[in-house]
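A.B. asks: Below are the sequence and a predicted model; questions follow.
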Amino acid sequence: MNYIKQNHINARDKLLIIDDDNNTRLLIKKIMSDTKITIIETGCGREAFDLFSNFSNEIFLVILDIRLPVYDGWTLIPKFRQVNPRVPVIALSAVSPQELALKCELAALSEYISKPFRIHELRQIINSYYCYPFNKSDQK
């Protein structure tokens, strides 16, 4: 479990990144390093649930890899919803875009991003949730 602390502007300033690929987590942290967002990240599904449970009132967005050890993404989503259904979850996965789109719709996810992703698009998505953390998910 790692944290990147930056200046806070509000209580909901945490981005939870859950991906067992350390390089993906490092890349996301790097592209968001010039923001005021606090990054919480892990590569383990079980630890992800613990982090979400502890910080759900401070998290504005979860970026969730679907294929994880212990608990996979599909297992974590309903667990997250039980703790705090208002926190948007974006799936990040290398599974086929068609399969991912269908499953994300069934799981009522906010959005999904296929790997490999475009850095500027991911940053734009993260920033849109940071600026308006619940507006997007409340409209669904």
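C.D. replies: In hand now; what should we look at?

A.B. asks: all contacts plus neighbour counts: C-alpha atoms, from now on.
C.D. replies: OK.

A.B. asks: In the protein, where's the longest strand?
C.D. replies: strand 59-65 (DSSP state E).

A.B. asks: other SSEs contacting the next helix or strand along the chain from it?
C.D. replies: Downstream of strand 59-65, the first helix or strand assigned by DSSP states H and E is helix 73-83. Under the contact definition 3 or more CA pairs under 8 Å, 6 or more residues apart in numbering; DSSP states H and E, helix 73-83 sits against helix 45-55.

A.B. asks: which other helices and strands contact the helix it packs on?
C.D. replies: Packing partners of helix 45-55 (3+ CA pairs under 8 Å, 6+ apart): strand 14-18, helix 73-83.

A.B. asks: Next up, a structure to set beside the first:
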Amino acid sequence: MPNVLIVDDEESIRTLVEYNFQRSGFDVEAVGDGKVAYDILRARADKFDLVVLDLMLPGMDGMEVCRRLRQENVSVPIILLTARDEEVDLVLGLELGADDYVTKPFSPRELVARARAVLRRSEAVEPESKPAALQSKVLKSGNIALDVSRHEVRVNGEILEFTPKEFELLQYFMENPEHVLSRDQLLDRVWGYSSATDTRIVDVHVSHLREKIERNSKNPMYIRTVRGIGYKFSDATSTS
């Protein structure tokens, strides 16, 4: 039974989310203060499989909770809840290491489905579950080298920092060069979403990847936009 920590200061929302997770077979702990949640996770992070974290919290806001946990290498998956449907919140939350986000008002069933998808992805990347051949795989394209086992990306020989989801997205692109990949397909394969959802999360991650791997993010050589469909990763060996 997966354990989830629900963090929201609105009692009605906290109770609704807690009820739906319990009904879906989760073991749930719920708090209404960001500092309390941070202290719990610092002390008992290994007890939880997932955190559902509101942004607007007393004590410590959700962004700060997320930032501090990631700085301290607490890797428990985090889904952000936000009532502010603004690009800056989405971008910042993902940059800080959140795994997903849901905008209020939301469907409790959709939130639980997104949680299950995050958990599936988290389980899929456990090192001990990978065969030796996969663990030793290094993907190369132009001046990019992605080491699957070390979870490491080098660009022009320099190791760059990537969030877990940026790494997974780049890996999927590099494993499927010259294929046109729709946003829905990327959501399914990288995020594990089988139903339609907000595709902005794909566009934000692609934008982040371009800033890190492209010489000119406005005129990309690797991740190209296919208008009306999605993206294509070009094996730009001539860029090395």
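C.D. replies: Cool, got the structure. All values reported here derive from a predicted model rather than from experimental measurement.

A.B. asks: Kindly provide the TM-score of these chains.
C.D. replies: Overlay of the two chains. TM-score (TM-score structural alignment, normalised by the length of structure 1): 0.79; 129 aligned residues with a CA RMSD of 2.1 Å.

A.B. asks: Next, the angle helix 73-83 makes with the longest strand of structure 1.
C.D. replies: Between strand 59-65 of structure 1 and helix 73-83, the angle comes out at 160 degrees (axes from the mean of the first three to the mean of the last three CA atoms, to 10 degrees).

A.B. asks: now the helices and strands packed on helix 45-55 of structure 1 as JSON lines including distance to N57 of structure 1 and mean neighbour count?
C.D. replies: Shown next, in JSON lines, are these (distance: least, CA to CA, whole Å; neighbours: other CA atoms under 10 Å):
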{"stretch": "strand 14-18", "distance to N57 of structure 1": "9", "mean neighbour count": "25"}
{"stretch": "helix 73-83", "distance to N57 of structure 1": "10", "mean neighbour count": "16"}
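
A.B. asks: what about these, which gets the closest to K103 of structure 1?
C.D. replies: helix 73-83 (8.7 Å; CA to CA).

A.B. asks: The helix or strand following that closest one corresponds to what range in structure 2?
C.D. replies: Using DSSP H and E, the helix or strand that follows helix 73-83 of structure 1 in sequence is strand 89-93. Taken onto structure 2 by TM-score structural alignment, strand 89-93 of structure 1 occupies residues 78-82 there.

A.B. asks: what sits against the alignment partner in structure 1 of E110 of structure 2?
C.D. replies: Under the alignment (TM-score structural alignment), E110 of structure 2 maps onto E121 of structure 1. Shown here is E121 of structure 1, which makes no contacts under the criterion CA atoms under 8 Å, 6 or more residues apart in numbering.

A.B. asks: tell me the secondary structure for E121 of structure 1?
C.D. replies: Under DSSP: H, G, I helix; E, B strand; the rest coil, E121 of structure 1 falls in the helix class.

A.B. asks: ok, average deviation of the match of strand 89-93 of structure 1 from structure 1?
C.D. replies: Compared with structure 1 after the fit, stretch 78-82 of structure 2 shows a mean deviation of 0.9 Å (mean CA distance after the TM-score superposition for structure 1).

A.B. asks: Lovely, talk soon.
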